[in-house]
Each structure stands twice: as C-alpha cells, then as structure tokens.
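pasting the sequence and the predicted model now:
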Amino acid sequence: MDTFFTTQHASLTALRREIHQHPELGFEEFQTAQRVKSLLTQLDIPFVDNIGQTGIVATVTGNLPDNGRRIGLRADMDALPLQEKNQHAYSSQVDGCMHACGHDGHTTILVGVAQYLAKHRDFAGTIYLIFQPAEEGRGGGDQMVKDGLFTRFPMDEIYGLHNWPYLAAGKIAVLDGPAMAAGDRLSISIRGLGGHGGATPHLTIDPLRISADLITTLHTIIGREIAPLDQAVLSLCAIQSGDMNAFNVIPDTAEIIGTVRTFKPEIQDQMEAAIKRICAGVAATYGAEISVDYERIIPATINTPACAQFVRDTIEAHFEPGTLDTDTPPTFGGEDFSFMLNEVPGAYIFLGSARHDDDEPLHSPHFDFNDAVIPTGAKLLTMTALNALKR
C-alpha cells in the first residue's frame, strides 16, 4: 500500500493543486464535483450525485463474499470566501475565494483511496466514499443526512479526517469523545432612543453605552456561571452602530454579532439561557429593547470512543512507531461532520500537516495544504476502512 500511494503521489499532488486553482464555495462545487465524478468514472466506481445538492457518494464493493459490513469515508470539497495572498503557480484563479482550510487536500486524499480500492478489491463488504459539499458554515453535512445519506447508503461506521497544521506532518491524533466544538451564532439587536450627543444626551437611551455594559457583563458568564472544568468560549466579534461621520449623534440602534462554542449540550443550554437572561436584565436596567437570536449551527463533533480506539490501534499496527500523537487537545473550531457522527458511530481524525513551527493557520489567506501528507492521509483512510470491514 505504501508503494502504491508513493507511486501516485505526484499525480495526486497535481490534482490537489488543480482543485486549489479553482475553488468553489459551499453548494457551488460544480466544477470540483464534476472533476471527482470524471475520476470515479475512469476508475469504474459507481456513484450517485446531487446528494445534499452537490454531494457525491461512490460505492466500492469487495470481490470476496459479502459480510454485510458497510463503512463510510468522508471528505469535504468547498472553499472559503477569502482572497488568497500566496504567489504559487497554482494559486486561486477565483477572486475572493480560496482553499484556506485544506479541503482541496481532503478531496484529493479520498480520490487516492478510490484509486487504491479500484485496483485492490480483495475484501468483503462495501466502502462508501462521501464527497461532501458546504462544510464551511453552510450545513452541507446536515443536508446530506437530510437527503437520505444513511437511509440510501446504510453504514455501520463512518470516518473522516482534517489536515492539522498545528501538529507535525505525518503525526496522527484521534481523540475520545469531543474532538471539535458545537458552533452557535449569536446576534443581539439593541433598540434605544437616539438624539443629540451634546445638547440632549440625557433624553436618549444610548445603545452604544448599553452595548459596552452588555459586552462586559456577557463575558462574566464563562468565569462565573460555567464550572471551571466545563469548557466554553464566548466571542463577540463585531458591533455596528451609528455613523462615523456623525460625531455628535447618538444612534437609535446597535447590533452585536458573536459565537458560542461548547462541547456538552447541557453547557450549550446554560450559555444560551445565561445570555438571554443578561440581555433581558440590561434592557430593563436602561429601558431599552434587546432581542437575542441564538442559532445552533453545528453540534459538537463527538467521536465514538470504541471507534477512536480502533483507529489508534490501526495507526500503531500499520504506521511507523511514534506516528500516533496523544497530546493533541480538542479544538473549539467547528466541523459539520458532527451531523454524520450524530447518526452513525465513527471518528474524526487529525492528520498532522505542519511543515515548520510557524506554519500558517487554517483560514489564513496564506494557508496552503501540505502535499507531503497526501500518501499518509490516503493510507490512513484506506487502512481504517479495510480493517473496519473485518470488525
């Protein structure tokens, strides 16, 4: 298997860079999906498209007598609305859009798995290759599930990976339980009463002053209402109010946007309740109107412990000693693979991709997937699927 992926490394790298040049946003991955479908057709692997809009599910059936086992492998295809600042020969050719999270690499890795399985069908059972759209906040995983992913393609387990530039290239980490956080969107609207900032400020209900009090008070939730061992993050990331050219005009309204990240549903409930309670209290204090729109976008990514241990066993059995990393903590980033793990047991794997200690982080305009880890990722998913079929 190592020899196979080493041989395919150059062509897979070329594919990754081709996809990188032509990034597409969520539910708009028409060219990427067409490229994947063309490759699957060449490999004589049947597939069904338009699942969750632009998603694809390919089916690889082993040549040995069917044992009834069904395993899913998933990769995401979408890019981000970000202007690339790299100067590579293969940099994005689409203004304001780039692969800044490595989904071009994930797609390529799963194509590599397809190439191997097409030539090595000496296994029993079925492996589904899932090319998912719209992971970046647009709910592609949820859409695939709602479109019958697991009813049309029943699976015993499902696995996915994410390149991890915070971990040395070639290292692999698999966590028990929470791997990535639930991602909630918080929108707060404040309606006060505007007026003259010099002559009659006492007649106003100042939404900026209310915003300042509200921001400070909301940030006490983590330190004083959430138990120290129950992790949570509250980030208020933007505020809009007034006109920068109207230096003496107190506005009527203000808007605050932010995010809440948690690992446990009960802490998620506690955060939402506390935010709404504080907003109601501040509104009463100042005589303003404050409305809260709390949207639960993606659930936490929770690995099935038995599946996580199975992947760790696979790594220790089929990779060089020291490949398995046991120090990587859960991350407060979000991942809508969680919708799939809510339906089927499985695990989400971190594939180390750091070239140096100062690699660009995910979602940076300077980020670029490390092509050196393509063979490792392809072997990892392939071995995981083949071994899972035997369980």
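Thanks, I have the structure now. Numbering: from 1, shown residues only.

okay, CA-based contacts and neighbour counts for the rest of this
Will do.

what packs against whichever strand in the chain runs longest?
Longest strand in the chain by number of residues, with DSSP state E as the criterion: strand 157-168. Contact partners of strand 157-168 among helices and strands, from 3 or more CA pairs under 8 Å, 6 or more residues apart in numbering; DSSP states H and E: strand 70-76, helix 103-119, strand 346-354, helix 374-389.

what angle separates that strand from helix 103-119?
Angle, strand 157-168 to helix 103-119, by axes from the mean of the first three to the mean of the last three CA atoms, to 10 degrees: 130 degrees.

which other residues reach strand 157-168?
70-75, 102, 105-106, 328, 337, 340-341, 344-356, 359-362, 369, 377, 381, 388 (CA atoms under 8 Å, 6 or more residues apart in numbering).

structure B:
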Amino acid sequence: MAVLPIISESKEELTAIFKDLHAHPEIGFTEARTAQVVAEKLREYGVDEVHTGIAKTGVVGLIKGKGGGERRIGLRADMDALPIHEESNLPYASKNEGVMHACGHDSHTTMLLGAAKHLAKTRDFDGTAVLIFQPAEEGLGGARGMLAEGLFDKFPCDEVFGMHNWPNGEPGKVGICKGTAMAGASFFDIKIKGRGSHAAMPQQSRDPLVIAAMLVAQIQTIVSRNVAPLDSCVFSVTQSNAGSAYNVVPDTATLAGTIRYFKDEVCELAETRLRDLCDGMARAYGVEIEVDLRNIFDVLMNDSDLSDAYLEAAADIVGAENVSDKAEPATGSEDFADMLKVVPGSYCRLGHGGTVPLHNPGFMLDPEILPVGASIMARVVERRMPVGGA
C-alpha cells in the first residue's frame, strides 16, 4: 500500500478518532457531538473555511489549493449511526444504548478527516476541495436536506466522490460499478382498519389480521407476476403489527416494508400494483386500507469517465491489481445518489478485513483500512485538479 505520508504518520490519531466516534454513535439529524468533533478537527488541520449546521448537523469544509484555480472537487462522508444494539464486544463498543455504527459511517467520517489533514497541509492541487460531512444517510433524507439548503449553490462542485467500506475480507480491494450501481428505494406503511370483536365470536369482526396475512402473500406476486423477468425489483414486508390480547380480534393491523429497484418505471409499476391490491382487499372485505408510499433513495448512477478517474487515483494507493470496474450492482441503497443527480461523480466500495455484514449488531470494521480510504480520497483531488492543470 502506498498510503500518503502525512496520513500514514497520522494512523494512530485516525484510529483514535474512529474509536471515539464508534463509542458515541448518533442517529440521523442528531449528530451534534460528531459534527463538533469534525468541525474542531477541520479547524485544527487548518482548513480554510468550516461551515456547520447545514441540514441541522451537516458540516462543510473548504481547502484551497496552492495553484489557485476555479475547479472544485467534492468529497462526501456520512456521519449517522443505526438504531441497533451493539453486540461486537469491542473495547470501544457503543456507549449509547440501542445505537450503533453498524454501517461504518464512523470510518467514512474518519477517512475524510484524514484526507482533510493531508490536503490542508500539502495543498498540492489547483482549485478547491469541498469536504461534505453529511448527516442522516440511513433513510432519513440527509442528502436531500443538504441539497434543499443549497449545498451545491453555496459550495459548487464540478465533481463529487463518495466511498463505502465493504466487509468482504479483502482489505484494500476497491470496486466500482459503472452506470446503475445501487438501487433506489421506496418505503411503505399500510394500515388496515377492520372491526374488532371477541376472539370467540370472530363472525362479528372484520379481521384485519387475516387481511394483512393475505396481503403479505399477494404482495409477493408483484415481482413474480408483474415485473418483467429481466428487470430487478425487491419487495420486502419487514414489519407486521396487530393485537394486544389473546381473546380479542383487533380493530387494526399495520404492515411496512420497502421496494428496491433499478428503473423508475419498475418502481412506478410496483407502487401502482401495491395500491391496487390494497384497494381490492378493502372492497372485498369491507374495510378501509390506507397506503403511505415514500420515495427515500434515488437510483445511484456512477459516471463512467469519473469512475475510471476514481479507480486511477485508488490504484496509486492500493496498486492497479487491486482495483476493478466490474463490481456488481447492489440492491442496497445510498442517498449519495441524490447528490449524483445534481453533480456528476462516482461512488466506490473499499474492502476491509471484516466479514460480518453491514447493519448487523456484530459488525466490526477493520481500522487498518482508515489510512487507505483517506489516501484515496485525497489522491482523487490531487489527480483531478493537478497544479498547473496538467
């Protein structure tokens, strides 16, 4: 690994920052402590401008290169954690009950801070590096919040790059899927308003639990019987709630879940069929069914040329043999997609030694990857904005 010298020398500091952030995770839009750590470190490193309070807890730093220049490259990291009880048994495990950095956003924040330290000290580029520390990536709309508050109006970028740790047991492997790279996502909530009764006299009820069970089964036919076989769609019911006693048929039942897709028209089809099924069930059983559908993530589209540029920068750090543009599309979602709809760019996956899946209570990120990710982020700025414009 050809980790950049300043970042290599800062390995212990970066590891300490990472462990501190991991021990103090915060849910989206409440990352006050994390934002304070970020802002203090940016100022300590000599970043030219530090702006806080964007979309509540977002932070943006600006570093001007020694060559002047008008080009501006954005680097983005997310900061929020998940509502998961940690079971990693790490000595720096979460101190906040029921909240955990189970997706490694603490590492992304740390990597971008490492890149900031290098760029602020060397300034070996011609333009401005825009460092974007985003809140609330985990389905709460942090990217859209920053955009709504004028992120790219106040801090224009010609290109923007993001990164995510990948617990594949292959440290230092960098992969990019060009074009359609990650799924878009809608979340849904369904409320079935039936009629309750004594459980011994169910004929007096309009049982919402029975309707909910049939609706779950019918929902599975949307993909198998409505979506074209060569199109991809995932339809998952992830929550089902009803009842409070053994001897009572409840009045209401609720379902919730998510739709993942790679084409907007597939999402529109799936959403339409979901509404149709609910309307049909409501008429058939004489109940009321409310459907709330919300688009949460756009489809993430990686620019082909900028993906190549990102991999070239990564190859400087990890070696050409460790980068690939053949990564498979992921059915997971990422709200960096919203930024890529406004500014072209690319999003890569950085492998590390951990193998426990993301969003798992036992997830553990390999801290050895921190200097690697930081170096790749810094290097893409230097490559895309070389001094003298070479």
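Structure's in. What do you need? Just so it is clear, the structure is predicted and the values come from calculations on it, not from any experiment.

picking that back up, what's downstream of the longest strand of the first structure, the next helix or strand?
For strand 157-168 of the first structure, the succeeding helix or strand toward the C-terminus, using DSSP states H and E, is strand 172-174.

that following strand vs the second structure, average offset?
For strand 172-174 of the first structure, the mean distance to aligned residues of the second structure following superposition is 0.7 Å (mean CA distance after the TM-score superposition for the first structure).

how far does that strand sit from the chain's center?
How far strand 172-174 of the first structure lies from its chain's middle: 16 Å, per CA atoms, centre = their mean, to the nearest Å.

tell me which other helices or strands the helix or strand just after it touches.
Downstream of strand 172-174 of the first structure, the next assigned helix or strand under DSSP H and E is strand 177-180. Strand 177-180 of the first structure sits against strand 301-303, with contacts defined as 3+ CA pairs under 8 Å, 6+ apart.

tell me what the following helix or strand past the strand it packs on is packed against?
The helix or strand immediately downstream of strand 301-303 of the first structure is helix 305-318, counting by DSSP H and E. Contacts defined by 3+ CA pairs under 8 Å, 6+ apart place helix 305-318 of the first structure against strand 172-174, strand 324-325, strand 346-354, helix 374-389.

what lies in contact with whichever helix or strand comes after the second one?
On the C-terminal side of strand 324-325 of the first structure, the closest following helix or strand by DSSP H and E is helix 338-341. Counting by CA under 8 Å, 6+ apart, helix 338-341 of the first structure makes contact with 141-142, 145, 158, 298-303, 347, all of which sit outside it.

now those residues as TSV including distance to Asn63 of the first structure?
TSV is the format used below for the contacts of helix 338-341 of the first structure (distance: CA to CA, whole Å):
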residue	distance to Asn63 of the first structure
Gly141	30
Asp142	32
Val145	28
Ile158	21
Ile298	38
Pro299	37
Ala300	37
Thr301	34
Ile302	33
Asn303	30
Ala347	26
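
just among those, which is most surrounded?
Ala347 (31 neighbours; other CA atoms under 10 Å).

can you give me how far stretch 363-383 of the first structure is from the chain middle?
For stretch 363-383 of the first structure, the distance to the chain centre is 15 Å (CA atoms, centre = their mean).

now the end-to-end length of stretch 41-54 of the first structure.
One end of stretch 41-54 of the first structure to the other measures 17 Å (CA to CA, to the nearest Å).

how about that stretch: buried residues?
45, 47, 51-54 (16 or more other CA atoms under 10 Å).

how near is the residue most central in space within the second structure to Asp305 of the second structure?
Computing the C-alpha centroid of the second structure and ranking residues by CA atoms, centre = their mean puts Glu334 first, at 3.7 Å. As judged by CA to CA, Glu334 of the second structure and Asp305 of the second structure stand 21 Å apart.

isn't the residue nearest to the centre of the second structure up against Ala136?
No. Under the criterion of CA atoms under 8 Å, Glu334 of the second structure is not in contact with Ala136, lying 10.9 Å apart.

please name the nearest non-neighbouring residue to the residue mapped onto Thr314 of the first structure from the second structure.
In the second structure, the residue matched to Thr314 of the first structure (TM-score structural alignment) is Ala313. Spatially, and ignoring its direct neighbours in sequence, Ala313 of the second structure is nearest to Val380 (5.1 Å; CA to CA, 6 or more residues apart in numbering).

which position in the first structure pairs with the one you found?
Per TM-score structural alignment, Val380 of the second structure is aligned with Thr384.

how many neighbours does that match have?
Number of residues near Thr384 of the first structure (other CA under 10 Å) recorded here: 24.

hang on, isn't it packed against Val311?
Yes. If you go by CA under 8 Å, Thr384 of the first structure and Val311 touch, sitting 6.4 Å apart.

return the residues in contact with Val292 of the first structure.
Contacts for Val292 of the first structure (CA under 8 Å, 6+ apart) come out as 186-189, 276, 279.

swap in 7 Å and give it another go.
187-189, 276 (CA atoms under 7 Å, 6 or more residues apart in numbering).

also Asn50 of the first structure?
Ile56.

need the counterpart of it in the second structure.
So Asn50 of the first structure corresponds to Gly53, using TM-score structural alignment.

what helix or strand is its match on?
Using DSSP H and E, the element containing Gly53 of the second structure is strand 49-54.

which helix or strand lies directly C-terminal to that strand?
Taking DSSP H and E, what comes next after strand 49-54 of the second structure is strand 58-64.

what residues does that following strand touch?
Counting by CA under 7 Å, 6+ apart, 35, 47-53, 120, 123, 127-135 sit against strand 58-64 of the second structure.

ok, now with 6 Å
47-52, 128-135 (CA atoms under 6 Å, 6 or more residues apart in numbering).

Ala378 of the first structure contacts Val113, correct?
Yes. Shown here, Ala378 of the first structure and Val113 form a contact pair, counting by CA atoms under 6 Å, at 5.4 Å.

what do we get in the first structure for Tyr92 of the second structure?
In the first structure, Tyr92 of the second structure lands on Tyr90 (TM-score structural alignment).

that match: helix or strand, and which one exactly?
Using DSSP H and E, no helix or strand contains Tyr90 of the first structure.

which residues touch it?
Taking CA under 6 Å, 6+ apart as the test, what Tyr90 of the first structure contacts is 17, 21.

any idea how far it is from Thr216 of the first structure?
Distance from Tyr90 of the first structure to Thr216 of the first structure, by CA to CA: 45 Å.

can you find the partner of Cys157 of the second structure in the first structure?
Per TM-score structural alignment, the equivalent position to Cys157 of the second structure in the first structure is Met155.
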